[in-house]
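Visitor: structure, please.
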Amino acid sequence: MQKQHMLGLLALAIATFFLLDGPQVFSLDNIREHRQALSAFTERHYLAMLLACGVAYALSTALSLPGGTVLSLLLGFLFGRWVGTGLILLAATLGATAVFWLARYLLADWARERLQGHALSQKLMAGFQEDAFNYLLFLRLVPLFPFWLVNLAPAFTQVSLRTYVITTFIGILPGSFIFANLGQSLGGIESLDELFSRQTLLALSLLGGLALIPVLSKYMQPNRFGG
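Guide: Model (predicted):
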């Protein structure tokens, strides 16, 4: 019954988000249109907005709802690059950890069914067998993989909760800073495509490549080739 109740609550939360037109509310155009009112409200109720935005971001991550990128920009706009980065880091790590815990301990059957319908999930899970820490760090650093999938797949491997939390926190740090920093110029961003410039993707890919060096070095050892 506990699992059924939890699934019911999750389904209700997701349904409520879409019934209240969440994708439109958290769209870039809507945030840009109301940025002055949001900024003024934050100045009057700073701590309340800090808590509300943190909870909203964590829930968005935990429920794999759309709008995470816009929320990251919004936090950078409302709280600045440093506080915004810290809030994104904390909220995203908590939300991702909730996904991991639910998938591994409470909603394993449901999560496994969801993964089975995604071809990339099996390849991701196979990668954790060699070097879970560096492989997960690579997946976090390089923003080319669905965030919800990277949150979910490790729950069905030997990755420990400690490794998951540490690599999540470290891996999303560069991207969190980039989005929070860009959020300060929210009014000048016309589309989300502008955020993913070749230079930004290249820089994050190079960081991800560094994380994979220990994994690749294992394949270069002589005993792997019978030497």
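Visitor: CA atoms for contacts and neighbours, from now on please.
Guide: Will do.
Visitor: packing partners of whichever strand or helix holds T42?
Guide: Using DSSP states H and E, T42 maps to helix 35-44. Here helix 35-44 touches helix 68-101, going by 3 or more C-alpha pairs under 8 Å, 6 or more residues apart in numbering; DSSP states H and E.
Visitor: one more sequence to fold, the one below, so I can look at both together:
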Amino acid sequence: MSDKSLPDKSPLRHLPLIAIAIIAVLGALLLRDTLSFETLRTHRETLIDYRDAHYLASVLVFMALYVLIVTFSLPGGLVATLTGGFLFGTWPGVLYNVVAATAGATLFFLAARWGLGERLAARMDESEGRIRALKDALDANQWPMLFLIRLIPAVPFFVANLLPALVGVPLRRYVISTFFGIMPGALVYTSVGAGLGAVFEAGETPDLGIIFAPQVLLPILGLCALAALPLLLKPLRRGKGL
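Guide: Purely as a prediction, here's the structure:
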């Protein structure tokens, strides 16, 4: 069913987003203790045995579950990333994690854009004054802004998935910036997951705050500065008439 087959105010447009919201709330209430690090610790041997016996099936099942977690904003996204590293190693685990996370984020983006984003973006285009100026600024700086919200660790993944849908970001641009923008953080946590075997054997808990360690955070901040560079240079170019 195409977007144009339904009136702009049709309640059916909101159904995917409503379904996501309901499942997200239920997931937060019912799965908070299920999709956890302790669950991974408890079932690690079963997971490894299944992976060894059915590698391709384990990859497909893992990625499908990861897509569901991201699409419906369920708890356990970080644990899923750790699991990807634990089961499949830093490589190709990081590839499975990034592809699945991007696919789930894209499904969420499409639902949000179909239900709310297209009309909101159209209204911003038709508006005047500060709202229109804000929309024009966002349109002129979409690439650096999209990469920034993906690279900055403090921006929640859910927020980074939702905001682009509400301001009319094109799908292709969203997918590309998501895929490459989440790679640094995914690589860090996938590598942590790849080392979970030793952590489990020692009866310890992984340091999930490692992304804020200087040796990890500083390179990510460097990427943030690189992404923000066009935002800084544009006013200077205008001032010099370039």
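Visitor: what value does the TM-score take for this pair?
Guide: Here the superposed chains carry a TM-score of 0.81, computed using TM-score structural alignment, normalised by the length of the first structure; 213 aligned residues with a C-alpha RMSD of 2.7 Å.
Visitor: quick one on the thing from earlier: matching residues in the second structure for the next helix-or-strand element following the helix holding T42 of the first structure?
Guide: For helix 35-44 of the first structure, the following helix or strand on the C-terminal side (DSSP H and E) is helix 46-62. The aligned range for helix 46-62 of the first structure in the second structure is 55-71, by TM-score structural alignment.
Visitor: mean per-residue distance, that stretch versus the first structure.
Guide: Superposed on the first structure, stretch 55-71 of the second structure shows a mean distance to its aligned partners of 1.1 Å (mean C-alpha distance after the TM-score superposition for the first structure).
Visitor: for R32 of the first structure, see how far away the most centrally placed residue in the first structure is.
Guide: Centrality entry for the first structure: nearest residue to the mean C-alpha point is F147, 4.8 Å, by C-alpha atoms, centre = their mean. From F147 of the first structure over to R32 of the first structure the distance is 24 Å, taken as C-alpha to C-alpha, to the nearest Å.
Visitor: Q116 of the first structure too?
Guide: Counting by C-alpha to C-alpha, the gap from Q116 of the first structure to R32 of the first structure is 38 Å.
Visitor: and the residue nearest to the centre of the first structure, what's its match in the second structure?
Guide: Superposed on the second structure with TM-score structural alignment, F147 of the first structure falls opposite F157.
Visitor: re earlier: neighbour count: Q116 and R32 of the first structure, which is higher?
Guide: Neighbours per residue (other C-alpha atoms under 10 Å) separate Q116 of the first structure from R32, with R32 holding more: 17 against 11.
Visitor: the more buried one maps to what in the second structure?
Guide: In the second structure, R32 of the first structure lands on R41 (TM-score structural alignment).
Visitor: okay, buried residues for the helix or strand harbouring its match please.
Guide: Taking DSSP H and E as the definition, R41 of the second structure sits inside helix 37-42. Applying a neighbour-count criterion of 16 or more other C-alpha atoms under 10 Å, one finds F37, L40, R41 buried in helix 37-42 of the second structure.
Visitor: can you check stretch 229-237 of the second structure too?
Guide: So, applying 16+ other C-alpha under 10 Å, buried residues of stretch 229-237 of the second structure: L231.
Visitor: over to stretch 222-230 of the second structure?
Guide: Here stretch 222-230 of the second structure shows L223, C224, A225, A227, A228 as buried, counting by 16+ other C-alpha under 10 Å.
Visitor: again, but for stretch 179-189 of the second structure
Guide: Going by neighbour count (16+ other C-alpha under 10 Å), the buried part of stretch 179-189 of the second structure is F179, G181, I182, M183, P184, G185, A186, L187, V188, Y189.
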